[in-house]
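**Q** I'll drop the sequence and a predicted model, then ask my questions.
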Amino acid sequence: MPLPNKEQNQPSSSPSPSASKKGKLYIVGIGPGSVEQLTVHAKNVILNADYILGNDTYLDQIESLITTQNVYRSSMGQEVDRAKEAVKMAENHVAVMVSGGDANVYGMAGIVIEVAERNHLDVDIEVVPGVTAMLAGASVLGAPIVTDAATISLSDLLTPWEVIEKRLDLASQADFIISLYNPKSRQRTSNFERAIEIIKRHKPAHVPVGLVKNALRGDEQEFIVTTLGDVLNYNDWVDMRTAIIICNSDSRIWKSPHGDKIITPRGYQKKYEY
């Protein structure tokens, strides 16, 4: 469905310096993608914004909250332009930059605040947290993340692959639970397989792995519970919408009557009887 007529596809002109209203800049994590998964504060901020900025996917996900707000949308890959526009709008208006998941986890918080610093923005900036893909996926899988964990993005657009490989290697050696972000795209088809081969050097084949596609997005959600030894059997199933959680050597799969769950013990069994 189209957004209201106030939507803007091109950068707006700078707000008038004579405007009496002092601005504010919000950077809002919208969580997994459904309005029901927004925090109450995030929802209120969006509803009361003068301007909302984001890429097409995220704006479509919150479309039901857009009424009289001005909308600036752009496509993936235009994050810098979007951040510059948000800073410009926030000088005299309440501007909201929306970001999928949590804005601090591979989201828009970093670039927006960098641009604000570079432009000496003199208004309050508030980052509103959201449920990130690792936590959304974990909630579907049961209890795979209850102890030390690492998040590693497999996108080498901004981070050299050599750095990603080192992080994968060291996190696996330390037996961290590892959540993989951005596992595969049309241009990056081999990074997921390469990452699994690195992790296999240090983690045993029986380690549980959870794959969740479209986590907490209603009927679109799908998930697979498997092991590190077998996960590449699902290589063709993995895409950019897939959250991947590779557990530690203590984790196990529970064949629950209501579907497979992953349990990572935190250590209570070593101290208590239950």
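**A** That came in fine, so what should we check first? Residues are numbered from 1 along each chain as shown.
**Q** make it CA atoms for all contacts and neighbour counts henceforth
**A** Fine.
**Q** count of neighbours near Gly267?
**A** Counted with other CA atoms under 10 Å, residues neighbouring Gly267 total 11.
**Q** residues touching it, list them.
**A** When contacts are counted by CA atoms under 8 Å, 6 or more residues apart in numbering, Gly267 is found next to no other residue.
**Q** Val35 and Ile62 touch, don't they?
**A** Yes: with the criterion set as CA atoms under 8 Å, Val35 and Ile62 qualify as a contacting pair; they are 6.1 Å apart.
**Q** tell me what the helix or strand hosting Ala42 is packed against?
**A** Ala42 is located in helix 40-47, with elements delineated by DSSP states H and E. Helix 40-47 is packed against strand 24-29, with contacts defined by 3 or more CA pairs under 8 Å, 6 or more residues apart in numbering; DSSP states H and E.
**Q** 10 Å - rerun?
**A** Using 3 or more CA pairs under 10 Å, 6 or more residues apart in numbering; DSSP states H and E as the contact definition, the elements that helix 40-47 packs against are strand 24-29, strand 94-99, strand 124-128.
**Q** tabulate these in TSV, adding columns for mean neighbour count.
**A** Written out in TSV, the entries for the helices and strands packed on helix 40-47 read as follows (neighbours: other CA atoms under 10 Å):
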stretch	mean neighbour count
strand 24-29	27
strand 94-99	28
strand 124-128	17
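**Q** need those in a markdown table (columns: distance to Ser172).
**A** Formatted as a markdown table, the entries for those read as follows, by distance: least, CA to CA, whole Å:
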| stretch | distance to Ser172 |
| --- | --- |
| strand 24-29 | 29 |
| strand 94-99 | 29 |
| strand 124-128 | 31 |
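**Q** then this one, side by side with the first:
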Amino acid sequence: MLYVIGIGPGNEEFFTKEAENILNSVDMIVCYKGYKEYIERFQKEIYVNGMTKEVERVEYALNQAKNKTVALVSNGDATIYGLASLAFELNEKNFEKVEINVVSGITSASICSAILGAPLNHDFSVVSLSDLLTPLEKILKRIICAFESDMILAIYNPLGKKRKEPFLSALEIILDYSKDRNIDYVIGIVKNAGRDKQEYKITTINGILENLDYYMDYIDMSTTLIVGNSNTKIINGKMITPRGYLSKY
């Protein structure tokens, strides 16, 4: 049996009860080496490896799951930029008979929305700016589609040390729509959401561009951005997107 488990940001209070129960009951845990610190408390046999070794990690978990109960751990939710889909793909390709159960976790967009106030209180989309597996052209097209439909946009993996073009290109798109619609889009920036060094800032697209060097240094892969829609506003220092109740009733 293979369980594919999302553990949220990693801090204990964000583990679901279901995840806790299963991780306490499995024979071993498989995860990215950066998540090991969050699952050591379960005192299980642990297998870890590094970035870009996802296929090897999932294959190892599936092979072990033939004779053991194994937990394959992702941060956030394993079905949102996680390893759940890869587990099913490799199981079909190479293993076929391993039973897989997926356990949901809290994705960064949900946690960041609560930290910022309530920016995701209407229709939204989530886009990762990592172009390792997805061509940048397709990523930018998806961002354009979000703005064309006036959806709130959550951005994962915004800026890496050697990967700046996707972020700068995304800013250009936001600025174009800002000028065209005369909207200074509100943007929430959350670092280390749900972790010990959590912090956030609320600004606008013009605020970022006016202090671009600062934000290019501040934003990293542990950061999530939420870009509001045309109705998003700042209320008492929090980022809020109205659902529409006051205008309807």
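**A** Arrived safely. For clarity, every value in this text was computed on a predicted model and none was experimentally measured.
**Q** sorry, back to before: what range in structure 2 matches the helix holding Ala42 of structure 1?
**A** The alignment of helix 40-47 of structure 1 onto structure 2 (TM-score structural alignment) covers residues 17-24.
**Q** buried ones in the top helix by length along structure 2?
**A** The helix that spans the most residues within structure 2, counting by DSSP state H, is helix 165-181. By neighbour count, and taking 16 or more other CA atoms under 10 Å as the criterion, the buried residues in helix 165-181 of structure 2 are Pro166, Phe167, Leu168, Ala170, Ile174, Leu175, Tyr177, Ser178.
**Q** out of everything not next to it in sequence, what's closest to the alignment partner in structure 1 of the second one?
**A** In structure 1, the residue paired with Phe167 of structure 2 according to TM-score structural alignment is Phe192. The spatial neighbour of Phe192 of structure 1 that comes closest, neighbours along the chain excluded (CA to CA, 6 or more residues apart in numbering), is Pro183 at 5.2 Å.
**Q** map the one you found across to structure 2 for me.
**A** Match for Pro183 of structure 1 (TM-score structural alignment): Pro158.
**Q** ok, Thr151 of structure 1 next?
**A** That one, Thr151 of structure 1, aligns with Val126 by TM-score structural alignment.
**Q** and its match, that's in a strand?
**A** Yes: assigned with DSSP: H, G, I helix; E, B strand; the rest coil, Val126 of structure 2 falls within a strand.
**Q** thinking again about what came up before, how far off strand 124-128 does the helix holding Ala42 of structure 1 point, in degrees?
**A** Regarding helix 40-47 of structure 1 and strand 124-128, their directions subtend 130 degrees when assessed with axes from the mean of the first three to the mean of the last three CA atoms, to 10 degrees.
**Q** mean shift between the helix or strand following helix 40-47 of structure 1 and structure 2?
**A** Once the chain leaves helix 40-47 of structure 1, the next helix or strand it forms, by DSSP H and E, is strand 51-55. Plainly put, strand 51-55 of structure 1 ends up 0.7 Å away from its match in structure 2 on average once the two are laid over each other (mean CA distance after the TM-score superposition for structure 1).
**Q** what about the residue nearest to Phe192 of structure 1, how many residues close to it?
**A** Pro183 of structure 1 has 23 neighbouring residues, counting by other CA under 10 Å.
**Q** stretch 17-34 of structure 2: which residues count as buried?
**A** Taking 16+ other CA under 10 Å as the neighbour-count basis, stretch 17-34 of structure 2 is seen to contain the buried residues Ala19, Ile22, Leu23, Asn24, Val26, Asp27, Met28, Ile29, Val30, Cys31, Tyr32.
**Q** now the fifth one, nearest residue through space, not along the chain?
**A** Read that as Val26 of structure 2. Counting by CA to CA, 6+ apart, the residue nearest Val26 of structure 2 is Thr69, at 5.1 Å.
**Q** who touches that neighbour in this structure?
**A** Under the criterion of CA atoms under 10 Å, 6 or more residues apart in numbering, the neighbours of Thr69 of structure 2 are 1-3, 22-23, 25-29, 61-62, 99.
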